[in-house]
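Novice: Please find the sequence and the predicted model below.
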Amino acid sequence: MAYKSTAALSTATHVGILPRQSWLKRIITMFDVRKTRLDLAHLSDEQLRDIGVTREQVETELQRPVWDVPNNWRRH
């Protein structure tokens, strides 16, 4: 499906009719999310304080499934 204007793309995005990502891209994104969360878990308490995250928040983040990410994290 080709979009002819930015307004049409914006409207399509808003109503959720854009084509879905390929399965390969989704799997790669899931691996990236998991690696990022594990990297976060390896930060020291001092480093976590520097970025404004508590150890408890990290533990909560690690419990989330790999597909549970904010929409703005998803690659399009």
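Specialist: All right, it came through fine. Numbers count the residues shown, from 1 in each chain.

Novice: C-alpha from now on. contacts and neighbour counts both.
Specialist: OK.

Novice: buried stuff in stretch 46-64?
Specialist: 48, 58, 61-62 (16 or more other Cα atoms under 10 Å).

Novice: quick one: which of those residues is nearest T11?
Specialist: Nearest to T11 among the buried residues of stretch 46-64 is E61, at 31.6 Å by Cα to Cα.

Novice: Included below, for side-by-side comparison, is a second structure:
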Amino acid sequence: MSFPLSLRRAAARPRLRLLPLLLSRLGLGRSRRRLAELDTHLLRDIGLSRAQADAESERPIWDAPSHWTR
């Protein structure tokens, strides 16, 4: 049995939105790992303490600020 084209397209839409979300969250995790690797003087240049950088780098990838996901 074949489904109408409109139903097939509607079923494909959630998958199309999932990939960009997954890629952005993986990028967020990569950025957080890199933040943890920065030296203290580089962190000072961007206005963060070592404790702030460590706290941010330990956050899970699904814990992103809402203004990042718009």
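Specialist: Looks like it arrived, so ask away. As the structure is a prediction and not an experimental result, all values here were calculated from the model.

Novice: check contacts around V66 of the first structure.
Specialist: 30-31, 33-34 (Cα atoms under 8 Å, 6 or more residues apart in numbering).

Novice: Which position in the first structure pairs with G29 of the second structure?
Specialist: Using TM-score structural alignment, the equivalent of G29 of the second structure in the first structure is R34.

Novice: now the contacts of V66 of the first structure: which count as buried?
Specialist: 30, 33-34.

Novice: As JSON lines, those residues with secondary structure would be great.
Specialist: Formatted as JSON lines, those follow (DSSP: H, G, I helix; E, B strand; the rest coil):
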{"residue": "M30", "secondary structure": "helix"}
{"residue": "V33", "secondary structure": "helix"}
{"residue": "R34", "secondary structure": "helix"}
